[in-house]
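1. What shape does this take:
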Amino acid sequence: MNQNNYHERRLLKISVYGALFFALMAIIWGVFENSKIILFDGIYSLISVGLSIISLITASFMKEQDFERFPYGKEMIEPIIILGKFLVITILCLFSFFSGFSTILSGGQDVNATSGVLYSLIATVGCFVVYYFLKRKHNNNHSGLVEAESQQWLMDTYLSLAVLAGFLFSFALGYTKFEFLQPYTDPLMVVIVSGYFLKVPITNMGRQIREVLDMKAENKYFELCQEIVDDIEDKYHFHESFLRVSKSGQKLFIEIDFVVSPDAWQPTLSEQDQIREEIVTKMQPISLKKWLNVAFTNDRKWAV
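-> Sure thing, here's the model as predicted:
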């Protein structure tokens, strides 16, 4: 196991243990205090445990080479798993939204605001610490699975922060003439938080769908590759060039086709390899694994 795989598995395990702790704490606290929003936080964390375990299993599976069944590598599995994770989170948010709305219509429910403030304060600080740790480590690891985990913890942090604000507001209502509104604050928080958080998984699912469908890679990768191809085309006076770049997980698939005019300089096999080496060297700033294919042709139809 190389260092990157070891660190990836270690970070995913930390995420699993952390999510399990907060899930159990929130579910027990939510049941004891009869709070729908705390229960939502706990169920979200519990689902995160299951999703994190899937990520851990996926990371172990992806590190094993299997050229016969996966000739292009297993990187395509990563966006599929991440897509599934955010789909589950979307379903949870939708379910919680309608559940909270239903509770409001039925007259709300009484919740101990003081206890809620204490819980959400502990949860906010704890979730942010785990998020910050994973995010800092991800910058050195460049794992899509670890990044997805850190995004989940960021959502949990915002959720807990929103819950804290809601409980503080509910606590304050108890000292005003609007005390009768207190039973509505808990389900209202569920509606607001789950509705707002829908955009996070939906946005991330869009990114993963692009990778699963093998669509054009993000501009930051494509533009750098295009700049390199343009430089090579000008340097060797090729007639035309075509660039295709797509991303799957931690691998960047790059295909470059140079159209060489029949009347111009024709690179030999060794010269073609030299150009390929030059391209690879210029692409070193891209930290992702690269599947590079560089072809040369006199006939444009083989490049289009």
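
2. use CA for all of it now, contacts and neighbours both
-> OK.

3. For burial, what's the neighbour tally of the nearest residue to residue 46 once chain neighbours are set aside?
-> Leaving aside its sequence neighbours, residue 46 sits nearest to residue 23 (C-alpha to C-alpha, 6 or more residues apart in numbering; 5.0 Å). Applying other C-alpha atoms under 10 Å, we find 24 residues neighbouring residue 23.

4. Residue 23 belongs to a helix?
-> Yes. Assessed by DSSP: H, G, I helix; E, B strand; the rest coil, residue 23 belongs to a helix.

5. so it makes contact with residue 45?
-> Yes. At 4.7 Å, residue 23 counts as touching residue 45 under the criterion of C-alpha atoms under 8 Å.

6. Would you verify that residue 261 is located in a strand?
-> No. Counting by three-state DSSP, residue 261 is not found in a strand; it is coil.

7. measure the residue of the chain positioned farthest from its centre to residue 51 for me?
-> Using C-alpha atoms, centre = their mean, the residue of the chain lying farthest from its centre is residue 263. It sits 49.4 Å away. Distance of residue 263 to residue 51, given as C-alpha to C-alpha, to the nearest Å: 58 Å.

8. this one as well, want them side by side:
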Amino acid sequence: MATVLRSYARHSALAKAEWVSWRASSLLSVMVAVGGGIAVALNGSGHPTIASYVDPILVLIACVSVTPMAIGLIREGMRELLEAAPPAPLMHQINGVVEATSRRFELPTPVIRSTKLGQRLYVEGDYLISDHQEFGIDDEDEIRRSITDGLGELGYQVWATVELTTDDRLID
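-> This next block holds a predicted model:
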């Protein structure tokens, strides 16, 4: 089941949590089977006292093995709840699309703010333009469409916001 869920886990946080759960359960099952074999072998070889320690040792090993998986899920969930920046590889792709759009429309490098919440990707580009550059609402819409289309292939529902301003205090 973990193998089947792995491909879905790349696109769904729920599938990823389920995949981690199945993976952890599989690991624990293997550990119980190996531990049981070790305990039987120890009992059979005349070491029942040592065999009685197999179970507590397995519990400790299981905790150490499963804890990083759980911490990873909690950390990822907290990043999304706190609206942190997307993971570095995704942020790199966002920056690339926004920079290409900036070059296409001869705009300065914008301040980019982004977050990912589930399947939604929020991207805001704030451009500080000079007083002599003229842009209308149609231009803003075209810039927004360019960013949305460029990020559309990533498989997220992209919510792009574009702000053009001549006041640098509105960008910080």
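
9. in the stretch 201-304 of the first structure, which spans are strands?
-> 240-248, 251-259, 289-297 (DSSP state E, counting those that start in this stretch).

10. wait, which of the ones you listed is closest to residue 82 of the first structure?
-> Closest to residue 82 of the first structure of those is strand 240-248 (C-alpha to C-alpha; 11.5 Å).

11. when you compare where the closest one runs with where strand 289-297 runs, what's the angle?
-> 160 degrees (axes from the mean of the first three to the mean of the last three C-alpha atoms, to 10 degrees).

12. just checking, what packs against strand 240-248 of the first structure?
-> Under the contact criterion of 3 or more C-alpha pairs under 8 Å, 6 or more residues apart in numbering; DSSP states H and E, strand 240-248 of the first structure touches helix 199-212, helix 219-235, strand 251-259.

13. rerun at 10 Å
-> Contact analysis of strand 240-248 of the first structure by 3 or more C-alpha pairs under 10 Å, 6 or more residues apart in numbering; DSSP states H and E lists helix 77-105, helix 199-212, helix 219-235, strand 251-259, strand 289-297 as its packing neighbours.

14. Aligned counterpart of residue 62 of the second structure in the first structure, please.
-> The equivalent of residue 62 of the second structure in the first structure is residue 193 (alignment by TM-score structural alignment).

15. do the same with residue 101 of the second structure
-> That one, residue 101 of the second structure, aligns with residue 232 by TM-score structural alignment.

16. ok, its match touching residue 277?
-> No. Between residue 232 of the first structure and residue 277 there is no contact, the gap being 11.6 Å when judged by C-alpha atoms under 10 Å.

17. Which one's more surrounded, those two?
-> Neighbour count, other C-alpha under 10 Å: between residue 232 of the first structure and residue 277, residue 232 has more, with 18 against 12.

18. I'd like to know how far that one sits from residue 244 of the first structure.
-> Residue 232 of the first structure is 16 Å from residue 244 of the first structure, where distance means C-alpha to C-alpha.

19. Same check on residue 21 of the first structure?
-> Counting by C-alpha to C-alpha, the gap from residue 21 of the first structure to residue 244 of the first structure is 45 Å.

20. What of residue 29 of the first structure?
-> Taking C-alpha to C-alpha, one finds residue 29 of the first structure at 53 Å from residue 244 of the first structure.

21. Same check on residue 89 of the first structure?
-> On the measure of C-alpha to C-alpha, residue 89 of the first structure and residue 244 of the first structure end up 33 Å apart.

22. what about the one helix or strand residue 34 of the second structure maps to, how far off from the first structure?
-> Applying DSSP states H and E as the criterion places residue 34 of the second structure in helix 13-44. Once fitted to the first structure, helix 13-44 of the second structure is off its aligned match by 1.3 Å on average (mean C-alpha distance after the TM-score superposition for the first structure).

23. Many thanks, I have nothing further to ask.
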